[in-house]
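[1] kindly generate the corresponding structure for this input.
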Amino acid sequence: MTTIALITGANKGIGFETARLLAATGMTVLIGARDTDRGKNATARLAAEGADARFVPLDVTDAESIAGAAADIDAEFGRLDVLVNNAGITGGLDGDGKPSSTAVSTVREVFETNVFGVVAVTNAMLPLLRRAEAARIVNVSSEVGSFGMMMDPDSPMWPVAAIAYPSSKTALTMVTGMYAKELWDTPIKVNAANPGYCATDLNGHNGFRTAAQGAEVSVRLATLPADGPTGQLWGYRWGGAGKDEYGVLPW
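    Okay, the predicted model is just below:
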């Protein structure tokens, strides 16, 4: 039976590469995107490479869009095996970018996509995920959401003092933990992924890792074995090398 995976924000960047890598394992990948043209173009690109890819119109900030996507997946497949909540925005910077210069509207906009959107999509898809033999939920978080790393003067995160994006990822990691607790005694595993500082549209392509490298983190968590972990923030560890390059990050 083919594994069905939905990736939000999959028309470009890490989301697109996640879809590509999951398709390479034999999964049917559902390309969630709010922009129809970009979503269809991304789907066509993957299909041209031999992937079983389908476009699913999905705006994670729109309740009607989310309900429609869930209904379409239910009608065609009757279940969902993997959900990768990848869609995210930075919201830009106000003034000098520091908390005291940040508009509440900016924080609210970022949380709408990065936190509330994840909750809305997960809740809508959970009945489908429960029908799978052993579903996996992956929330794409970030090391900048790690309180331990952000408050360590020796950490590469120390210079970052923005509020909207980092705090949204801190909240997302806790959201991940709470879903993991709810689903603790089920076969469903819920984890947060840290792709690392990847060169994508999100940061003006300034990262030192590729989108494909970042996607590998989500793919690992999406394909965990039955004895794999749940409720973790796992991924690339800045400064790590060899066997320490990937692992559990502090919350």
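[2] make it CA atoms for all contacts and neighbour counts henceforth
    Noted.
[3] tell me where the stretch 51-200 of the chain has strands.
    Along the stretch 51-200 of the chain, counting by DSSP state E, counting those that start in this stretch, strands occupy 52-57, 82-85, 136-140, 189-194.
[4] now these as CSV including mean neighbour count and distance to G91?
    Conversion of the strands of the stretch 51-200 of the chain to CSV gives the following (neighbours: other C-alpha atoms under 10 Å; distance: least, C-alpha to C-alpha, whole Å):
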stretch, mean neighbour count, distance to G91
strand 52-57, 22, 22
strand 82-85, 28, 18
strand 136-140, 27, 16
strand 189-194, 29, 19
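[5] what would the ones you listed look like in TSV with distance to D94?
    Listed next are those as TSV, based on distance: least, C-alpha to C-alpha, whole Å:
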stretch	distance to D94
strand 52-57	31
strand 82-85	26
strand 136-140	24
strand 189-194	25
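[6] helices of the stretch 1-150 of the chain, start to end?
    Along the stretch 1-150 of the chain, the segments classed as helices by DSSP state H, counting those that start in this stretch run 13-24, 36-48, 63-76, 104-111, 117-130, 147-150.
[7] and the second one, which residues are buried?
    Taking 16 or more other C-alpha atoms under 10 Å as the basis for neighbour counts, the residues of helix 36-48 that come out buried are G39, K40, A42, T43, A44, R45, L46.
[8] quick one on the thing from earlier: nearest to T210, out of the helices of the stretch 1-150 of the chain?
    Across these, the minimum distance to T210, taken as C-alpha to C-alpha, is reached by helix 13-24, at 8.4 Å.
[9] what about G247, how many neighbours?
    Other residues near G247 number 16, with proximity taken as other C-alpha atoms under 10 Å.
[10] from T223, how far off is it?
    If you measure G247 against T223 using C-alpha to C-alpha, to the nearest Å, the figure is 16 Å.
[11] now do the contacts for the nearest residue to V56 once chain neighbours are set aside.
    Across the structure, with C-alpha to C-alpha, 6 or more residues apart in numbering as the measure, the residue nearest V56 apart from its sequence neighbours is G32 (4.9 Å). Contact criterion C-alpha atoms under 8 Å, 6 or more residues apart in numbering gives L6, I7, T8, G9, A10, N11, G39, F55, V56, P57, L58, D59 as the residues in contact with G32.
[12] would you do the same for the sequence below? I want to compare the two.
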Amino acid sequence: MSSKEIALITGANKGIGLAAARQLGEQGYTVWLGCRDAARGESAVSELRNTGVDAHLLVLDVADTQSVAAAKGKFQEQAGTLDVLINNAGISLGGVPVRVTEETVDDMRAMFEVNTLGPMRVTQAFLPLLRRSKAARIVMVSSTLGSISDTMDTASPIWSAGYGGYSATKSALNMLTAKLAKELLPEGIRVNAVNPGYTATDLNDHKGYRTVEAAAKVIVELAAFNVLGPTGGFFHDGHSHQNRHPW
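    Purely as a prediction, here's the structure:
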């Protein structure tokens, strides 16, 4: 059996997820790309393999319980153990920022299925495999928009931001991160959330000012820590105390 650590990244066929897979692969990890679209996933895997990364495709729709279960079964059969789980897949619906009183509940429900319940589906399904690792890590990709502290700070850049439904999905994800961190602490499993910053991706029509490589860096940094690493934190550009993001 290979001694290389194994990482699974959801939503990894493009953007921050693909950048994180590449960076982990360059550090010697075996990376599994959790992708809803098999064709796009195969293309991403081929791209990584052409650069020497040990990459594999796992067809996975985080909003579909049956898809997650099937993916877990395939992963267990082919890999057996999981060291790092990065819950990166996410969506934003509703177009331009609108008043939360004007957002549709249907859009909010769809975003919660992917952005909040999706990470929980995947985490619960793959937890038995994470427990086989000597130092498992879970990283939740959140957002500064999920920070209630920043939202209520008149000096914060997001004071006037819209996207109420999307923001709520990330706030809820932050709470689940904290709950998981406390529950899994006795088992040595580290659970943290990351704010990647306003990154140029399909999610925002590439309007963000950060590159996907920069956004992926802090995700990979947290993913690479062992049992001595932090847990129960919300980080941005580093894992130290001064880089903790306000909940």
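[13] now tabulate the contacts of G32 of structure 1 in CSV and tack on distance to L129 of structure 1.
    Listed next are the contacts of G32 of structure 1 as CSV, based on distance: C-alpha to C-alpha, whole Å:
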residue, distance to L129 of structure 1
L6, 11
I7, 13
T8, 15
G9, 19
A10, 19
N11, 22
G39, 23
F55, 19
V56, 17
P57, 19
L58, 17
D59, 19
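[14] nearest to W184 of structure 1, of those?
    Sorting the contacts of G32 of structure 1 by distance to W184 of structure 1 puts L6 at the head of the list, at 21.7 Å, by C-alpha to C-alpha.
[15] what do we get in structure 2 for that closest one?
    In structure 2, the residue matched to L6 of structure 1 (TM-score structural alignment) is L8.
[16] of all the strands of the stretch 51-200 of structure 1, which lies closest to F147 of structure 1?
    For the strands of the stretch 51-200 of structure 1, distance to F147 of structure 1 was read as C-alpha to C-alpha. The smallest value, 13.7 Å, belongs to strand 189-194.
[17] re earlier: between the strands of the stretch 51-200 of structure 1, which one is nearest to T102 of structure 1?
    With respect to T102 of structure 1, and counting by C-alpha to C-alpha, the nearest of those is strand 136-140 at 23.6 Å.
[18] what's the closest one packed up against?
    Using 3 or more C-alpha pairs under 8 Å, 6 or more residues apart in numbering; DSSP states H and E, the elements in contact with strand 136-140 of structure 1 are strand 82-85, helix 164-182, strand 189-194, helix 211-222.
[19] for V140 of structure 1, which of those is the nearest?
    Ranking these by distance to V140 of structure 1, with C-alpha to C-alpha as the measure, places strand 189-194 first at 4.8 Å.
[20] separation between A63 of structure 2 and A214 of structure 2?
    Counting by C-alpha to C-alpha - A63 of structure 2 and A214 of structure 2 are separated by 27 Å.
[21] so between these two, which is more surrounded?
    In this view A63 of structure 2 and A214 are compared by other C-alpha under 10 Å, and A63 has more residues nearby, 23 against 16.
[22] show me what the more buried one lines up with in structure 1.
    Across the alignment, which pairs residues by TM-score structural alignment, A63 of structure 2 is matched by T61 of structure 1.
[23] quick one: contacts for that match?
    For T61 of structure 1, the residues meeting the contact criterion (C-alpha under 8 Å, 6+ apart) are E112, T113, F116, G117.
[24] how many neighbours does M27 of structure 1 have?
    21.
[25] for V227 of structure 2, same thing?
    Other residues within reach of V227 of structure 2 by the criterion other C-alpha under 10 Å amount to 15.
[26] that one reaches I189, doesn't it?
    Yes: applying C-alpha atoms under 8 Å as the test, V227 of structure 2 and I189 come out as touching, 7.2 Å apart.
[27] spell out which residues are contacts of both of the two.
    A135, A136.
[28] including distance to P156 of structure 1, could the helices of the stretch 1-150 of structure 1 go into JSON lines?
    Below are the helices of the stretch 1-150 of structure 1 laid out as JSON lines (distance: least, C-alpha to C-alpha, whole Å):
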{"stretch": "helix 13-24", "distance to P156 of structure 1": "22"}
{"stretch": "helix 36-48", "distance to P156 of structure 1": "34"}
{"stretch": "helix 63-76", "distance to P156 of structure 1": "37"}
{"stretch": "helix 104-111", "distance to P156 of structure 1": "23"}
{"stretch": "helix 117-130", "distance to P156 of structure 1": "27"}
{"stretch": "helix 147-150", "distance to P156 of structure 1": "8"}
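[29] tell me which of those helices approaches N86 of structure 1 most closely.
    Set against N86 of structure 1 and scored by C-alpha to C-alpha, the helices of the stretch 1-150 of structure 1 come closest in helix 13-24, at 5.9 Å.
[30] after superposing, tell me the mean distance of that closest one to structure 2.
    Superposing on structure 2 and averaging over aligned pairs (mean C-alpha distance after the TM-score superposition for structure 1), helix 13-24 of structure 1 comes out at 0.3 Å.
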